[in-house]
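# Sequence plus predicted model, see below.
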Amino acid sequence: MKAYGLIFVLFFIVFISCTSEAKYTEFSLKETDVELKFQLDSVTKNEFYCYSTYKDNEGKDFFVFQNQGKNTLLFYELKNQSLAFKIDYPIEGDNGIGLGDGFYIHNLDSIYIPNRDIKEISLTNKSCILIDKYPYENDKDNKPLSIFCFGAANYKPATVIGRTMYIYSGPNRYVDHDPVSVTLNMDTKEIKALPFDYPEYPV
């Protein structure tokens, strides 16, 4: 009976492996002759470190970047490289977010912007209404954290899987257990440091 049971289990595994569809699709990059040119106005710097693409509910693709040193996000339509709109976030006041350092656009009603100077992420929207703030002095295990940046040039933008945001910080190797990345629960605000740390400087 044991032999028949083993044969049945093996047959079932082979059947599942042969009939299940592939979960992943293969992609590759191909060089083209297409050039994208974006016309900048006189107050927008041509050097920027925080940028990403965004697709809205109507299927329009945008190239979005933060004006360097400003709280302005510029949305350019990728199809015609024209400026669609800007969002100028206030630094102070009831809807103030401080000086932003990068951004993550979940949708136009949920835009996450980390503060450049303090350990805090603001949740805001296209209308510049401050919805919530996520302080992160320490994680849920009371581990001290470094200041986060959502930049794309010298750091890495935030990544969201489900309702969990993965955030990458710059190194502060003078402290013990400086995590490379943390997770932010977008519903409960719980922040958890992941186990991989930056190395410490030699003493």
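Looks like it arrived, so ask away.
# CA only for contacts and neighbour counts going forward, please
Noted.
# just the strands in this protein please.
Per DSSP state E, the chain carries strands over the ranges 51-55, 61-66, 72-77, 83-88, 104-107, 110-114, 120-124, 132-135, 159-161, 164-168, 181-185, 191-193.
# Quick one: closest of those strands to Lys143.
Closest approach to Lys143 among the strands of the chain (CA to CA): strand 191-193, 7.5 Å.
# adding another structure so you can compare the two:
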Amino acid sequence: MRYKLITALLVSILLYSCSKNSEKNLKEISFSQVDVLQFKLDNETSGRSGYYSLIDFEGAKLLTFLNKKNNSIYLYSLEDQSLIQKLQFEKTGPNGVGEISGYLIENRDSIYVYSYNGRSVSLLNKNLEVVKRYSVISKEREVNPQIGSLRKMYKVGGNLILNSWGSQKEYYKNESYPKSILTFLNLENEELEHDVSYPAKYTEGVWGVQLHEVYHDLKTGTNELVLNFPIDDKIYIYDFENKLLKSEKVKNDIPLLINPLSKSQEKISIDLLSELKIIKSQKTYYFIRYINELEIYIRIINKEISEEDLNSGDLSKISFGESTLQFINKDFELISEVQLDKSYFLPSLFYNDGNIYIEKFQSDNEDILNFDVFNFSIKPN
């Protein structure tokens, strides 16, 4: 059911306040909640999927998400939030695809699904019959692509692009890194190629597993990939045609000073919870979205978690906190910022027709998936 929030039409954002940092000389931004969309979930589904994707499907805009519990992709109409179709995939047998980790829906008769555990990509037709299978097991190095909402699978030319940030077997061995972040699957000859290494900053200390995550988005107009690293203030652009990676400093911004787990060059041993607490005690860069229609980058910064939440022992409180949305133009100039509270599941964020949509955490009705809708405009100086 779709309904308007009357109060949101009358007042400006309170919890989602605009930031006008005089040191950065940012432009004023209007960022207001104008709507809430509600998608009804079945008894096999809960919110916070690991893979969301907004797609154009036969003339309609559909919000799709992965339900790992039943190995299905749900397709909802963005217009009226009705369930259009549920695609449920077999795990075994002639048309088995394993446990799905991500997908790419080109059209009704061309659906690619990826299985992390099976280390394979399967192409299926409209009857969910497997047309072809592709292995992503590398003969050159330990590569296991890890895709999701923040690093989707894309098709560029005759290649599938997969993010392989998890390919570095030993994250604590930081003397050097192979070119293994991106995996290119040639759909014609089924060969794999790899490219892009971690920035040199990663050799300056021990950063642990979680700060090695790499996020990407696609610039559809130029077929370039936009990359963002948690500890690096630069935005990276990968040129597929020439296989070149260039970095861009964000102008008008104050870079974050991010501390490693250790400044030693020696291997250290630390459990993931302790590592998470160290990471969440400081600001770090998160994922990036590119709005092709506006030629604007939206980069997310995770703000530090409060001492109370850090010491609460509650993993959800430690994992999710307040955030900053940075709006960066095509010339890599920071033009404005917006602050969001900790009530949002940011990996769900997408843009459509002038609005930003973000799933909101809610526990009062587990049968409903809520998306708050924000309209925004940046005022000229």
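Arrived safely, thanks for sending. It should be emphasised that the depicted structure is a prediction, and the values quoted were computed from it without experimental measurement.
# re the thing from before, and of the strands of structure 1, who's closest to Leu10 of structure 1?
Closest to Leu10 of structure 1 of the strands of structure 1 is strand 159-161 (CA to CA; 33.8 Å).
# middle-most residue in structure 1, spatially?
Centre of structure 1 computed as the mean C-alpha position; nearest residue by CA atoms, centre = their mean is Ala158, 1.9 Å away.
# To which residue of structure 2 is that one aligned?
The alignment partner of Ala158 of structure 1 in structure 2, by TM-score structural alignment, is Met153.
# State whether that match and Leu160 are indeed in contact, as I suppose.
Yes - look at Met153 of structure 2 against Leu160 with CA atoms under 8 Å: they come within range, at 6.8 Å.
# buried residues in stretch 54-73 of structure 2?
Burial within stretch 54-73 of structure 2, assessed by neighbour count using 16 or more other CA atoms under 10 Å, is assigned to 54-55, 61-68, 70-73.
# And stretch 344-359 of structure 2, by the same measure?
Residues of stretch 344-359 of structure 2 classed as buried: 344-351, 355-359 (neighbour count, 16+ other CA under 10 Å).
# if we can go back for a sec, what's the spacing between the nearest residue to the residue nearest to the centre of structure 1 once chain neighbours are set aside and Leu108 of structure 1?
Spatial nearest neighbour of Ala158 of structure 1, excluding adjacent residues (CA to CA, 6 or more residues apart in numbering): Ile167 at 4.9 Å. Distance, Ile167 of structure 1 to Leu108 of structure 1, by CA to CA, to the nearest Å: 20 Å.
# Would you state the helices of structure 1 in chain order?
Assigned by DSSP state H, the helices in structure 1 fall at 2-19.
# Near the closest residue to Ala152 of structure 1 other than its chain neighbours, how many other residues are there?
Distances taken as CA to CA, 6+ apart put Cys50 closest to Ala152 of structure 1, at 5.2 Å, once the chain neighbours are dropped. Neighbours of Cys50 of structure 1 under the rule other CA atoms under 10 Å: 24.
# what sits against Cys50 of structure 1?
Taking CA atoms under 8 Å, 6 or more residues apart in numbering, we find Cys50 of structure 1 in contact with Phe65, Gln66, Asp101, Gly102, Phe103, Phe150, Gly151, Ala152, Ala153, Pro157.
# filter these to the buried ones?
Buried subset of the contacts of Cys50 of structure 1 (neighbour count, 16+ other CA under 10 Å): Phe65, Gln66, Asp101, Gly102, Phe103, Phe150, Gly151, Ala152, Pro157.
# which among those residues gets closest to Phe38 of structure 1?
Within the buried ones among the contacts of Cys50 of structure 1, the smallest distance to Phe38 of structure 1 is 11.4 Å, found for Phe65 (CA to CA).
# that's a strand at Ile288 of structure 2, yeah?
Yes - using DSSP: H, G, I helix; E, B strand; the rest coil, the assignment for Ile288 of structure 2 is a strand.
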